[in-house]
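In: when you get a sec, could you give me coordinates for this:
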Amino acid sequence: MIAEILLLEDDNFTICGEDLVTDLKDMGFGLLRQWTPAFARKLFMCFENALTIRMARIDLLNAPIGMKTAVAIFKLFLKEKLKKRIYIYNEDYEEMFKYIPKSLLPKEYGGTEGTLQDLTDHWKNKVESYRSWYLRENLKD
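Out: Okay, the predicted model is just below:
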């Protein structure tokens, strides 16, 4: 939903693409187990073929044990271009800061762009402000 809003409001998002930063710190084995090769293949096919968004980077933070192996397996299903755009960081984000400025990240990740709660509240309000638009779009299906 946020990606749709960014496509509507931000031309820079359309041109430059998305840097997806995901914290996996509290991801348990049960959730990781649900990522079957078939699910991963479908998910990444959507990223590569269905979304009109250019995936510039995928940064995975605080990956649990076994995540590097899982990512290596999932990369088997990806095109070469997307394979090279997936990065894993644990605790030390200095390398990531070379590509994603601290000014774009929340304080919890060494950034200066407010807190996670601030960002959560902002995007919750933004998505809710698009409620009627989403309802209209849903009726078109």
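In: only C-alpha atoms from now on, for both contacts and neighbour counts.
Out: Noted.
In: and the residue nearest the centre of the chain, what element?
Out: Closest residue to the average C-alpha location of the chain: Leu20 at 3.1 Å, with C-alpha atoms, centre = their mean. Using DSSP states H and E, Leu20 maps to strand 18-23.
In: which outside residues touch that strand?
Out: With contacts defined as C-alpha atoms under 8 Å, 6 or more residues apart in numbering, strand 18-23 is touched by 53-63.
In: what comes up buried for that strand?
Out: 18-19, 21 (16 or more other C-alpha atoms under 10 Å).
In: check the offset of the helix or strand containing Leu31 from the chain's centre.
Out: Secondary structure from DSSP H and E places Leu31 in helix 29-33. With C-alpha atoms, centre = their mean, to the nearest Å as the basis, helix 29-33 stands 18 Å off its chain's centre.
In: another one to check against the first:
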Amino acid sequence: MTLKEIDMNEVYNNDPELKKEDVNNLKEWIEKQPHLPHVSELQVALFLQSCYYSNEMAKYTTDTYFTVKTLCPEIFGTRDPLNPLVKTAMDCVVITPLPKLTPEKYLVVLVKMMDFNPDNYNFAAQLKCFDMITLLHLHQYGPAKGVIIILDLKGIVFGHFLKLGVVVMKKFLYYLQEGMPIRLKSLQFFNIVPFMDKILAMMKPFMKKELIDSLVLHNDVSTVFKYIPIDILPQEYGGSCESLPILQEKYKARMIDNGEFFKFQESQTVDESKRPGKPKNISDVFGMEGTFKKLEVD
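Out: As a prediction, this is how the structure comes out:
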């Protein structure tokens, strides 16, 4: 893995509530689970921080993270930026963590369609790219105090909606809420489309109340500024950040430059034959009603 990760001393200095002793305790627990893969100290810190330092919740999140990724290869497998499907996805949509944080120190991840031809759109591949670039960013810059996901729907047509899949949506929303090591603060859509009600009807059955409560819809970008200062956004929205085409090229280059990191991620799978007790399968995971990861929204 050639990725230059953030130094752990910097991670601990940036967050006094994140204790090395707690990270080590969680890491020891993970290493004693025969079905889980080897993890780095930084990965463990991301799990613990995302769960607001709850060791028990972080255990659940860690297991969920690796289990879902193993059981859902259509979304989380083939993490090769040079794979034709992934390359097409990167050409189709820009997914970029913005360089500046909000005043609350939240990371903003912007998603924007750049190729409006529905024939080139692959929903699962876009979700894969979102996961890849967001986790890459966290490994390079450390845990984020909070994450806001904003999606610009300008250019989206009904042909894109027809390519969304209920099963893929369910799997990813479960992962986003239960396993992804981020503190998700808000999910926001702007330049909403006439069929937004159909998109929400597909999403909401798989969203916890906390995520539904954090959902914000904007007719255009003007009301986004109540949540995200205009200065943070790209030039097209009146901000000082670089233009969308430049951000897209940087996003693609960043993905390609870190192919070894994604290869390492792809190798981190669960061995269900070694899981204590009963091995898990797809129906076990996505039918379960048990403990849920804490989702705090301001």
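In: how big's the offset between the strand holding Leu20 of the first structure and the second structure?
Out: By mean C-alpha distance after the TM-score superposition for the first structure, the fitted strand 18-23 of the first structure averages 1.4 Å away from its aligned residues in the second structure.
In: what range in the second structure does that strand sit on?
Out: Matched against the second structure by TM-score structural alignment, strand 18-23 of the first structure falls on residues 147-152.
In: please state the offset of the matching stretch from the chain centre?
Out: Its chain's average C-alpha position is 11 Å from that of stretch 147-152 of the second structure, according to C-alpha atoms, centre = their mean.
In: and what of stretch 29-48 of the first structure?
Out: 14 Å.
In: same question, stretch 183-202 of the second structure
Out: 16 Å.
In: mind listing what's buried along that stretch?
Out: In stretch 183-202 of the second structure, counting by 16+ other C-alpha under 10 Å, buried: 183-193, 202.
In: quote the end-to-end distance of it.
Out: Across stretch 183-202 of the second structure, the terminal residues are separated by 23 Å (C-alpha to C-alpha, to the nearest Å).
In: number of residues surrounding the residue mapped onto Phe261 of the second structure from the first structure?
Out: Using TM-score structural alignment to pair residues, one finds that Phe261 of the second structure aligns to Trp133 in the first structure. By other C-alpha atoms under 10 Å, the residues close to Trp133 of the first structure number 11.
In: that older thread, farthest pair within the buried residues of stretch 183-202 of the second structure?
Out: Arg183 and Val193 (27.3 Å; C-alpha to C-alpha).
In: now Trp123 of the first structure. Nearest residue, chain neighbours left out?
Out: Once flanking residues are discounted, Trp123 of the first structure sits nearest to Ile2: 7.5 Å by C-alpha to C-alpha, 6 or more residues apart in numbering.
In: how about that neighbour, what's its match in the second structure?
Out: Ile2 of the first structure maps onto Ile133 of the second structure when the alignment is built from TM-score structural alignment.
In: what is the neighbour count of its match?
Out: Counted with other C-alpha under 10 Å, residues neighbouring Ile133 of the second structure total 21.
In: pretty sure it contacts Val86?
Out: No: with contact defined as C-alpha atoms under 8 Å, Ile133 of the second structure does not reach Val86; the gap is 11.9 Å.
In: if I look at Ala63 of the first structure, how far off is Gly110 of the first structure?
Out: For Ala63 of the first structure relative to Gly110 of the first structure (C-alpha to C-alpha), the value is 17 Å.
In: nope, Asn12 of the first structure is what I meant
Out: Computed as C-alpha to C-alpha, the Asn12 of the first structure to Gly110 of the first structure distance reads 24 Å.
In: Thr36 of the first structure too?
Out: Thr36 of the first structure is 33 Å from Gly110 of the first structure, by C-alpha to C-alpha.
In: neighbour count: those two, which is higher?
Out: The neighbour comparison of Thr36 of the first structure against Gly110 (other C-alpha under 10 Å) goes to Gly110, with 16 against 12.
In: residue in the second structure paired with that one?
Out: Using TM-score structural alignment, Gly110 of the first structure lines up with Gly238 in the second structure.
In: contacts only, for the residue lying closest to that match once chain neighbours are set aside.
Out: Spatially, and ignoring its direct neighbours in sequence, Gly238 of the second structure is nearest to Ile230 (6.5 Å; C-alpha to C-alpha, 6+ apart). Counting by C-alpha under 8 Å, 6+ apart, Ile230 of the second structure touches 237-240.
In: nothing else from me, thank you.
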